[in-house]
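Build me a structure from this.
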Amino acid sequence: MVRKKALSSKPKPSAAAEKSENRRPSNAERSAYFARREAAKVLRSVLQGDAQRHAVGSIKSLVYGPSVKNKKATFALVCQTLKHLPIIKNVLESAAILNSKWKRQEELIYIIVYDILFGQEISLVGGDAEKFLIGRKNALQSALAKLLVGKKVRSIEDLIDFYQPPDVSKPCCVRVNTLKADVDCALLELGKQFTVRKDDIVPDLLILPPHTDLHNHPLVLNGSVFLQGKASSMVAAVLAPKPGWEVLDACSAPGNKTVHLAALMRGKGKIIACELNKDRIKRLEDTVRLSGATNIEVLHGDFLNLNPKDPSFSKIRAILLDPSCSGSGTTAQRLDYLLPSHATDVTDTERLKKLSAFQKKALAHALSFPAVERVVYSTCSVNQIENEDVIMSVLPLATSHGFQLVTPFPQWHRRGLPVFRGSENLLRTDPIEDQEGFFIALFVKKSNINDSEEQNGIRNNPRTISTQKRHFKRYSHVNRKNILMPAVYSGALKIWYFRLILQRRTRRTKLV
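Okay, here's the model as predicted:
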């Protein structure tokens, strides 16, 4: 009798609960269920990459990859969960409701707790995780109330105010994939819905207003245009490989710069796309497939282990080196401010030293390939240790191999920090004024320097000379010893240039 009574004393689920559990889920409920699972997978990759300081991709690149179906809902869930993550972790710890089983699915738990406390109301229709957490909704809400009291704030808005993302009004940039589309045709097609213009630096880049959402646009889905920032698009354009060349992209995933190289080469020649991380190889292959490029060979391996004397690399004429870096110049675009490490780290000096050591080694290796004529080194970092310091340390080796720094995009006004003679040849973009912080250096073999100058619009360009003079004048207080001589040479070059112009005009007058 006692046993029977004990069994009968167990509370029975209400009729409404039974009906909710047994009814067929609606389309919206099914969509929300799968979006939570997709968001949990992306969140796991993001958090693991952040913890190891070696991300497989940015939040946007992971969400908008081909494997995620419900992109908009998944992106919103991931971003909002990350924004509320410190609060969610505090609530779960205070409520003490997770056992070892659910801790193994912590990313999914974070997503569902966000929905329960801050997002949409979740019905009992769902998976076991949803049912488990909904059954403990009161405990979660009670823990949240205690947290508000403990932090001495009155509302949820006050609690999350610190985690609000900055207002980034960056223009939307798309690079036209000329393997599949014509720039003017893409301009016309996008112009039907948006205000769009051509960029004044990169020929195949189009600029649209901030917050323009093109992720589901047919031109993006079929690979006719790629969502790519202006500074990122500059890199391949600076390398400027010619059709028919053999080119090596040393650290190529996710592949936007790789397929840009293929477009610049008009699909002719050969590109070896080297990538060490096996998780990023699939993303690279997906990008190549979407672009329609047929001259790209994906190589899964370590660039530093490639033998420059190997006959298979004997015809490599250009190398694009965009190595792993801190990403400090694109934290806003990558949404890195949402990651746990952003809230705890001020500057990871040891990590920067390790990155810099790898970057120096990789650049020295790139310069050692015997047939190489052009090498571009680029980072999305604003740190001198990853940029000017790397170039300065490798410059003697580059000179011994017959390389010289050449000015990319002479009309660009922002140059390298004046820490060594020749830094005016480096290119920088500013994370605030240009909405991206990039660094680009171009090495060219001296035997090919004239062709390179013509290609980059440097020869006899008075605008280049005035830009260099402004560069030295602006930073003359930093290191006068290093920058005085180039400034003098720039003035002499300017005088020579105007004399040349005067001579040409005199000749033309005589001919007339």
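
only C-alpha atoms for contact and neighbour calcs from this point on.
OK.

and stretch 228-247, how far apart are its ends?
Terminal residues of stretch 228-247 lie 21 Å apart, using C-alpha to C-alpha, to the nearest Å.

Show me what counts as buried in that stretch.
Within stretch 228-247, the residues that qualify as buried are 228-243, 245-247, counting by 16 or more other C-alpha atoms under 10 Å.

Which of the residues you listed fall within strands?
Glu246, Val247 (DSSP state E).

Can you pick out the ones from the buried residues of stretch 228-247 that are in helices?
In this view, those that belong to helices under DSSP state H are Lys230, Ala231, Ser232, Ser233, Met234, Val235, Ala236, Ala237, Val238, Leu239.

which one of the residues you listed is nearest Glu93?
If you rank these by distance to Glu93 using C-alpha to C-alpha, Ser232 comes first, at 41.5 Å.

my guess is the closest one meets Lys257, correct?
Yes. The pair Ser232 / Lys257 is scored as a contact, 7.5 Å apart, by C-alpha atoms under 8 Å.

Okay, buried residues for whichever strand or helix holds Ile111 please.
Applying DSSP states H and E as the criterion places Ile111 in helix 106-117. Buried positions in helix 106-117, judged by neighbour count with 16+ other C-alpha under 10 Å: Glu106, Glu107, Leu108, Ile109, Tyr110, Ile111, Ile112, Val113, Tyr114, Asp115, Ile116.

packing partners for the next helix or strand after it?
Using DSSP H and E, the helix or strand that follows helix 106-117 in sequence is helix 128-134. Counting by 3 or more C-alpha pairs under 8 Å, 6 or more residues apart in numbering; DSSP states H and E, the packing neighbours recorded for helix 128-134 are helix 106-117.

contact partners of the helix it packs on?
With contacts defined as C-alpha atoms under 8 Å, 6 or more residues apart in numbering, helix 106-117 is touched by 36-37, 39-41, 43-44, 77-78, 80-81, 84-85, 88-89, 102-103, 121-122, 129-130, 133-134, 137, 140-141.

To compare with the earlier structure, here is another sequence to fold:
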Amino acid sequence: MSLYLEAATILESPQTTSLKAIIYNPSKPFKSPQPKLYALIVETLKFQDILKEVVENAGILKLERKLTPLLSILLTHDLLLTKSGIATSSGPLKDAILRHKARLNAEFTRARLRRGHRDVKSLVEAVNAEYSRESEDGVTKTANGLTTFNPRWIRVNTLKMTLEESLSSPMFSAFEEVSGMSDMFFFDIVRKYYYPKAELLPNIFAIHPSHDVTSSELYKSGKIILQSASSCLPAIMLDPPMGSTVVDGCAAPGNKTTHLAALVGDSGKVFAVERDRRRADILEKMIAKAGAENIVTTLKATDFTTITEGHPAWQASYLLLDPSCSGSGILQRVDWDISKLNLPISDARSGQPSRRKRKRDEASQQDSLAQPEDQESQQAAEEVEDGDASKERLQSLSDFQVAIILHAFSFPRAKRVTYSTCSIHAEENEHVVARVLNSEIAKERGWEVQSRKDNPLSTWHRRGLVSELSNLEAGSEERQRVADGCVRVNRTDSLGGGFFVVCFVRQFDDGGQLGGDYGKSDMALAQNDGSRFQGIGVSIEAEDQEWNGFSDEETKEAGCAIDAVDDDPQPGKRKKQKSTKGQQAGSDRINRRFQKNRKGWS
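The predicted model follows:
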């Protein structure tokens, strides 16, 4: 019975930190296994509304005075929703529930049918779908039954220490290396294991998400950085040599910037571009914490597309672009709020739902019966509208992303450019790649996608989608080569979320010079006069939270929290979804603005 008593104690206590921290970092050890305790509380929270209804309608709190509302829903959850039932031997509390087993089952059946579920499996799937975000214990079941692991990834800041030094530090000296991700999970007690993937992610390793590293000296001093593995891929793929000059075109919050600084070293130079002053302040804090002030120059309140001839960053050879995107690949961690627990009341009327709720349900049923066609038409219209809005937003983002890349292509000494998004949508990924490769500036200057065999991420198994490159002006073999050069990460790949990254490289001519006549024409984008970006209206807002150091889980991809504003001349009317011809017209307009011997937007 200690399992339920300890769970009730946790739920009755004021919540001062996350539920995971309460259970896995307790001030006093629990008698119950931590994973079981966490699972019981989370599952009860998920089903709390239906459990409250069942307990109230069964009227057991009026009959069993030893039962508290909290214990009643914890015990009823295991009675009704677990195969093994209540996980304890006989006792007064278990007996108090079992005396009313038939009544509880009957009320549960009524509650399930009222919600339109013909069996328990259907109800469970619906509730799990509602809470289908990443679980705090690091294990997620996908809709098709796949198990994915979401560990805490740690990047060692090699400006301050080596990987070997970090693993031998007091924080990690007791940790043992495991050969597989799953080896860190499915234990009654979380063990001190770490998992490296050195061939893909140098100086990066994973641990179980319940391990707290934020209070360690390594974290506080910036020697280790919490950063999802997927967001480490752009800098790894760019692979700038030591001592080189790099531009991070969309820099805040700074994890990728500090990663670049570690790669180029003290003899290198990184220009970190950030157009938002508030986010630039966060960026500077992270740079200082990482000890990269002598390497990184922050360009505050600067639009990347305004960097042209005469600017020190204009001579950079390597550019990293991680612009605003839909953020569709980001995993959202659940932080359960136990203060909002919906508990049953002991004086509720037994045997039926409340009169107010029943009248509301009956009215809803009458409306459904009276006008089924109208409701279906309205629902269909809403779905279409939502779909159109999503397509419009993706198209606006895609236009913005294409413009950013084309400006990077105009840098006279640029050798490599990586483009990445935390998006799973082809409109922001393969479609953007096709559009920029079709551009005049890419063809004139010899830009192409780096082949798989030449990039540092060649061992990663998931590549780009060749089916989404149908608009690329190339033969089938080249389309396949381009797709193989792109890297995709699914949300189920355990690297910290869905991601896309590609590296563009510039060809050399017969004389060993970079492609394109950059000596005669810089083909730069002049300072943005607003004409090109009207209608795109990308605004970047940092997540509404206090910055707490180097955590991709707290400030990760803050630039992905965007709002695309449509430039609609007639408020109240939705713009039509762009057709393929419309998209091509947009590309043509971009190409015209990059005519040879022209400077800036035309």
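
I'd like the ones in helices among the buried residues of stretch 228-247 of the first structure as a markdown table, with distance to Leu442 of the first structure appended.
Below are those laid out as a markdown table (distance: C-alpha to C-alpha, whole Å):
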| residue | distance to Leu442 of the first structure |
| --- | --- |
| Lys230 | 17 |
| Ala231 | 14 |
| Ser232 | 15 |
| Ser233 | 15 |
| Met234 | 12 |
| Val235 | 9 |
| Ala236 | 11 |
| Ala237 | 11 |
| Val238 | 7 |
| Leu239 | 7 |
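
which of the residues you listed lies closest to Leu502 of the first structure?
So of these, ranked by how close each gets to Leu502 of the first structure (C-alpha to C-alpha), first place is Val238, at 31.8 Å.

Which position in the second structure pairs with that closest one?
When the second structure is aligned by TM-score structural alignment, Val238 of the first structure is paired with Met237.

right, and its match touches Asn455 too?
Yes. Contact criterion C-alpha under 8 Å: Met237 of the second structure and Asn455 qualify, at 6.3 Å.

which neighbours do these two share?
Overlap of the contact sets of Met237 of the second structure and Asn455 (by C-alpha under 8 Å, 6+ apart) consists of Cys503.

rewinding a little: could you write me a ChimeraX select line covering just the buried ones among the contacts of helix 106-117 of the first structure?
Here is the ChimeraX selection string for the buried members of the contacts of helix 106-117 of the first structure, based on 16+ other C-alpha under 10 Å:
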select :36,37,39,40,41,43,44,77,78,80,81,84,85,88,122,130,133,134,137,140
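
Next step: the contacts of helix 106-117 of the first structure restricted to helices.
Those of the contacts of helix 106-117 of the first structure mapping onto helices are 36-37, 39-41, 43-44, 77-78, 80-81, 84-85, 88-89, 102-103, 129-130, 133-134, 137, 140-141, per DSSP H.

tell me what the strand ranked longest in the second structure is packed against?
Taking DSSP E as the criterion, the second structure has its longest strand at strand 499-506. Using 3+ C-alpha pairs under 8 Å, 6+ apart as the contact test, the elements touching strand 499-506 of the second structure are helix 229-238, strand 416-421, strand 447-449, strand 487-489.

So which of these is nearest Lys391 of the second structure?
strand 416-421 (16.8 Å).

Read off where the helix or strand following that closest one ends up in the first structure.
Proceeding N to C from strand 416-421 of the second structure, the next assigned helix or strand is helix 430-437, under DSSP H and E. Helix 430-437 of the second structure lines up with residues 388-395 of the first structure when matched by TM-score structural alignment.

which other residues reach the matching stretch?
With C-alpha under 8 Å, 6+ apart, stretch 388-395 of the first structure has contacts from Ser356, Gln359, Lys360, Leu363, Ala364, Gly416, Leu417, Val419, Phe420, Ser423, Ala441.

So Ser539 of the second structure sits against Asp563, correct?
Yes. Proximity of Ser539 of the second structure to Asp563 meets the contact threshold set by C-alpha under 8 Å, at 5.7 Å.

Mind checking which of the two has more residues around it?
Neighbour tally, Ser539 of the second structure and Asp563, criterion other C-alpha atoms under 10 Å: the higher count belongs to Asp563, 17 against 14.

Show the residue spans covered by the strands in the first structure.
Going by DSSP E, the first structure shows strands at 172-176, 197-198, 205-208, 225-227, 246-249, 270-275, 296-300, 316-321, 374-379, 403-406, 427-428, 439-445.

and Ile97 of the second structure, how many neighbours?
Ile97 of the second structure has 21 nearby residues by other C-alpha under 10 Å.
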